[in-house]
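Participant: Sequence and computational prediction follow.
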Amino acid sequence: MADLTEPVVVIGLGRFGAALALELAGRGTEVLGIDHRPKVVQALSGRLPHVITADSTDIEALRQLGVSEFRRAVVAIGTDIQASILTTSLLSELGIPDIWAKAVSDQHRHILTRVGAHKVVAPEHDMGERVAHLLSGRILDYVEVDADFAVVKTTPPREVVGMPLRDSRVRSRWGVTVVAVKPQAPPMGRRSEFTHATPDTVLAYGDLILIVGPVDSVERFAASE
């Protein structure tokens, strides 16, 4: 979803769907929220400008709501897997070119992809993996950007402190690349913020750094003393 100004229909307003819809609306995106539960819709009616009670497994109901005119849709239904799959299939039938869907299992993810979802997310699973990484080593933040590639915020081990990055052999020893650094002690009169790392960058104890590389490599680097 590259263009935040383009309208989005969010179907399923549980915790994940409601949080997504409210965040998008807060950023200025026009959002149509749909849920089959009147109480849920009523609770969000004062917070979302456009929120409607409807059965998303009924293609005529979707057409009447103008869902087919949207280019982006999110199926955030989590507990009713059958409704999640059927809704995704109907959105594909309506020709929506960018369909995102929430999955609760690998099998669910696979089926959603088969019936037309262009992007499938698994919030609970992904958050569990992220927390597991944060609990290990000196990893302060972790984002997996591919099946085996991650961006990690951490602090430098003593072996790379006090020397230019070109002399630290970070890439050859650990298989990772330092892409940015936030000094613990910035120059006088300047606030600490991330800047691009260069071969001449010298890391200090307590600096925050962003590294990229294969998951095993970034974990091994972050576990170094």
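Facilitator: The structure has been received and is ready for your questions. Just so you know, these numbers come straight off a predicted model, no measurement behind them.
Participant: Going by C-alpha atoms from here, please, whenever you check contacts or count neighbours.
Facilitator: Will do.
Participant: Please pull up the helix or strand immediately following the host helix or strand of Arg63.
Facilitator: Assigned by DSSP states H and E, Arg63 belongs to helix 59-64. Proceeding C-terminally, helix 59-64 gives way to strand 72-75 as the next helix or strand, assigned by DSSP H and E.
Participant: try this one side by side with the last:
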Amino acid sequence: MKCCIIGLGVFGKNLARDLAQLGADVLAIDRRDDNIAQIKDEVGAAVVMDFEDPTPLAHFPIAEMDAVIVAIGDDFEHSMALTMKSQELGAKRIVCRVLSPMHERLLRLLKVDRLVVPEEVAARGLAHSLLMRGVLDGFDMGNNHSIIEATVPAKLAGKSLTESAEDFKVAGVRIVTIKRIEKGLLDGLRKISDQTVKRRTLGVVTMSEIFQADDIFVLFGPEKNLRSFLETYSGD
């Protein structure tokens, strides 16, 4: 996977490192030489670029990137300009750091794929969600183990834990619990972002529990096992 990160403050640097450690090919861009110096040995490429003019962004393979993350944390105007330039250059997926309520509103009007709150702890979760299919969030547990929230892989929907227990065992992944949409909500709500749909946590999952297509799994395991498990059972 190829990712471009624009802006290497605390959030951007942590995200660049996390993505690189998870196996992504990272292009890091910042206007400051010292920020580039801190990250250049940990990512695929690190480049200095003046944010005053977004035109030079066209010199980079933005359309080839699986995700462009605009992580600028101190300049509303530059963040917006580089976001729009990334769209113009054909970025497949754009993720933006939110600077203010007005910034968020404008980014939503631009139909940016994902907006994130700039917390250092959020960087690892975003890295997981960019690199692992169906992952909504992730939490680093240390020693290359993580807890992730992921949509139910297509091949497991409609099955019970009894029917799929061997799949989890072979994959080396454990299911912690399931988050499920509350009964009684209109079906149309299922199409809304998971952040706006009310869900309940099932607690300990029973062996007879049937996995529903719109469930969210909470899974634990080694990062490489989690990634392999989701890729194997996603149905593509």
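Facilitator: Sure thing, it's come through. Computed from a predicted model, the values in this text were never measured in an experiment.
Participant: Give me the spatial nearest neighbour of the residue nearest the centre of the second structure, chain neighbours excluded.
Facilitator: When the second structure is reduced to its mean C-alpha position, the closest residue under C-alpha atoms, centre = their mean turns out to be Ser129, at 2.7 Å. Leaving aside its sequence neighbours, Ser129 of the second structure sits nearest to Val135 (C-alpha to C-alpha, 6 or more residues apart in numbering; 4.6 Å).
Participant: Can you tell me the element the residue nearest to the centre of the second structure falls in?
Facilitator: The secondary structure element spanning Ser129 of the second structure is helix 120-131 (assigned by DSSP H and E).
Participant: Check which helices and strands that helix is in contact with.
Facilitator: If you count contacts as 3 or more C-alpha pairs under 8 Å, 6 or more residues apart in numbering; DSSP states H and E, helix 120-131 of the second structure packs onto helix 10-21, strand 135-142.
Participant: For it, which residues meet the burial criterion?
Facilitator: Within helix 120-131 of the second structure, the residues that qualify as buried by neighbour count (16 or more other C-alpha atoms under 10 Å) are 122-131.
Participant: Need the helices and strands packed on helix 120-131 of the second structure in CSV (columns: distance to Ile69 of the second structure and mean neighbour count).
Facilitator: CSV is the format used below for these (distance: least, C-alpha to C-alpha, whole Å; neighbours: other C-alpha atoms under 10 Å):
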stretch, distance to Ile69 of the second structure, mean neighbour count
helix 10-21, 8, 21
strand 135-142, 16, 18
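Participant: Kindly reformat those as JSON lines containing distance to Leu82 of the second structure.
Facilitator: Output for these, formatted as JSON lines (distance: least, C-alpha to C-alpha, whole Å):
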{"stretch": "helix 10-21", "distance to Leu82 of the second structure": "15"}
{"stretch": "strand 135-142", "distance to Leu82 of the second structure": "25"}
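Participant: His78 of the second structure: which of these is closest?
Facilitator: Shortest separation from His78 of the second structure across those is recorded for helix 10-21, at 15.1 Å, computed as C-alpha to C-alpha.
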